[in-house]
Each structure stands twice: as C-alpha cells, then as structure tokens.
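Peer 1: got a structure for you, letters missing:
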C-alpha cells in the first residue's frame, strides 16, 4: 500500500502484487545495477567525489519525499538502495519491518540509530542517522564496523562509538556525516537541508574542477606560444 501511494524519481516504482497464498510477490521496475551494497563491497568499486555526491543527492531527495509524506523508512541501508541506468539511485523496501537473521553480515544493526537500538521512541530522524552510515560507505567503500559483529556494532553505537572518517574525505562532507549521526536526533538535519548542502558541495566542486581545467588549457596555450 505504501509503494502504491508514492511517486518519485528516487523511489522504486510499484507495478503490482500477487496476493495468492504462498505466492506473495511485489512487482517493481527493474534496476539493472543491483543494490548499492553489492556495488560497493562485492564489486569493490571506489567512487569519485562527483559520483558520491550525485548518488547521495538522489537518496536524500527520495528520503525527503518520503518524510514529506509522513513515511519513515526504518531500514535505510545500502542493500535497500538500487542502481539503474546512468547510476540513478532509487530507494526500496521502505516502511517494512526487517525479517530474517538479524546477525547476518548485511544486518540492519550496522545502520541503526542509537534510539532504535535502545528501543526508545523514534521518528524520521532515525533515517537521517542511517543515511550518515550510507554516506560513510560511499566515501570509504568499506562495510560499516567491518571488524565487529552486527551485535557488537549495535552495542558500540549505544556507547557513543562512531565510524572513523578518513582525513582525505571532503571537509564539508565529513562535517555533514557527523551532523547526521549525532547522538541527539533533534540536532540532526532534515533531508531538505542535507540535499541543499550536498548540491552546494557538488556545485562548488564542479566549479573548482572547471576552473582548474581552464587554467591548464591556458597554460598549455602559453607553452605552445613560447615554443
């Protein structure tokens, strides 16, 4: 019912469902790139900043749309983010409770906000925390808390532990990650703010890259003239 009610370019499109007993199926659009978890961790892809930002912006826009429609994802993680042509990203499996083995390597615990781990009441800001972990995955291409079991990771997050952000990460992106996984949900930004910040970082980066390219081109012209 939730899938049926939403329509956004960064949310998986719903086509139909089979409700016949033992044949429960949901039919959605096909996403040829598979999920982001496999793309990063099984295919061992390392992403350039411009692609990191474009993927992050797509996720943030989709999440902002869901939140605007009073839908909390509750299970935002890289395995639930699907890639299509042109590496467009779409959110899937939202509003559903996690089923199966909660100790598996792809477990929700690695992305879970402390208030959820502590069984406290939570709201849409729990999704913002999970987004921070996904953003960390994008900039590092690593599995969150890879040296810990999912349960150990959850216990560590409860105690205030956060992932280490490499010094090579863009400083504004690093600051945004830290804001998003803050202990206090009320101090975490909303997705409209996150989208605006990511778009500004991308625009600044592209302008700087264009300026460098123009400078190199001018330098080459000067060298050719001097020759």
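Peer 2: That came through fine. Note that the coordinates shown come from a computational prediction; the quantities given were computed from them, not determined experimentally.
Peer 1: rest of the way, CA atoms for contacts and neighbours
Peer 2: Fine.
Peer 1: ok, and for the longest helix along the chain, which residues are buried?
Peer 2: In the chain, taking DSSP state H as the definition, the longest helix is helix 191-226. Using 16 or more other C-alpha atoms under 10 Å as the test for burial, helix 191-226 gives 191, 194, 195, 197, 198, 199, 201, 202, 205.
Peer 1: comparison target below:
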C-alpha cells in the first residue's frame, strides 16, 4: 500500500505554522502557483501551500497550464480582481468547491490540509468503491467473453455463422 504525502510546491522551507519570507530570485519561483501574499510581499506559509495545492489539483484535472496562456505579469492583477481558475469540465463540482476555498484571498480563510483531507475522504471512499465495482464488472465480462469463445465453436470460419 502507498502513502501519499502532501508537501510544499517549490517553496522548500522547514515550516510548521510560522511565516517565512523566501529570499530566492522571484524569476525562479513557480509564479502561477503562488498565492497573492507571496507575489505581493514574498511571504509564504503552510496556507500558501494550500493555495498551490488547489492550482496543482486543477491543473491535473484539466491537463492545462494554470491560467492558460496568461503571462506572469497579468496573473497578479487577475487574482487581485477576484478572478480564479475555471473548473475543468472533468472535475467534479464538489472538488472544485473545496479548491475555491483554497484560493481565498486571506490565508487565514483557507482550509488546512487536514480539513481538505477530511472533506475529500468520503468521496475517495465512494470513488474507490465504485472503481472496484467497475473493475469487477469488467473482469466478469472478460471472463464471460473468454468462456463463450472457448465453447467449442469456431465462429470465425465461414459457414459457422
């Protein structure tokens, strides 16, 4: 069994709940994944990682770059005007609702990773159950098909149709 761990997104610092100011060159930072407070004041915290998690999750569902072709220079004004990434068509609405909370302007208003996990767990269990049922149905259909193919009839030869 695998254990998934959530870590920071390019802002490698040892942090618990304290705030850090990153000294790195901003040109080398994952600009489109950074929250407004990091872009404005170069401040990062675990709540910055929550923002970045939301961007990454949306990117994975939509298989798109964050904010499309928007240049880095336009992202901050876009965010300051209250805009956020759009929901990918393949993303369930309940997940997008959680991600919208990850993108709240004030870090204190964003959920913690523990809260995100708690909210996603029931859906994960439901998904896992339905996925197992789907796999089980598929395996049963394949087994049935193999049994029918091996019934002694040669359905591919002319005259046996």
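Peer 2: Happy to help now that I have it. The model shown is predicted, which means the values in this text are computed figures rather than measured ones.
Peer 1: before we move on, back to that, and which of the buried residues of helix 191-226 of the first structure is nearest residue 18 of the first structure?
Peer 2: Distance to residue 18 of the first structure, by C-alpha to C-alpha, is smallest for residue 191 among the buried residues of helix 191-226 of the first structure, at 33.3 Å.
Peer 1: please name the nearest non-neighbouring residue to the closest one.
Peer 2: Using C-alpha to C-alpha, 6 or more residues apart in numbering and skipping the chain neighbours, the partner closest in space to residue 191 of the first structure is residue 64 (5.0 Å).
Peer 1: could you look up the SS state of the one you found?
Peer 2: Three-state call for residue 64 of the first structure (DSSP: H, G, I helix; E, B strand; the rest coil): helix.
Peer 1: and the helices in the second structure?
Peer 2: 36-41, 46-62, 72-80, 93-102, 113-149.
Peer 1: make a markdown table out of these and add distance to residue 23 of the second structure.
Peer 2: Shown next, in a markdown table, are those (distance: least, C-alpha to C-alpha, whole Å):
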| stretch | distance to residue 23 of the second structure |
| --- | --- |
| helix 36-41 | 11 |
| helix 46-62 | 16 |
| helix 72-80 | 19 |
| helix 93-102 | 24 |
| helix 113-149 | 25 |
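Peer 1: just so I know, which of these lies nearest residue 27 of the second structure?
Peer 2: Using C-alpha to C-alpha, the nearest of those to residue 27 of the second structure is helix 72-80, at 9.9 Å.
Peer 1: that closest one maps to which residues in the first structure?
Peer 2: With TM-score structural alignment applied, helix 72-80 of the second structure matches the range 150-158 in the first structure.
Peer 1: quick one: what's aligned to residue 102 of the second structure in the first structure?
Peer 2: Using TM-score structural alignment, residue 102 of the second structure pairs with residue 180 in the first structure.
Peer 1: now do that match against residue 212 of the first structure, distance only.
Peer 2: Separation of residue 180 of the first structure from residue 212 of the first structure (C-alpha to C-alpha, to the nearest Å): 31 Å.
Peer 1: surely the match of residue 102 of the second structure meets residue 127?
Peer 2: No. With contact defined as C-alpha atoms under 8 Å, residue 180 of the first structure does not reach residue 127; the gap is 9.3 Å.
Peer 1: re the thing from before, the match of helix 72-80 of the second structure: which residues count as buried?
Peer 2: Quick answer for stretch 150-158 of the first structure (16+ other C-alpha under 10 Å): 150, 153, 154, 155, 157, 158.
Peer 1: please consider this matter closed, and thank you.
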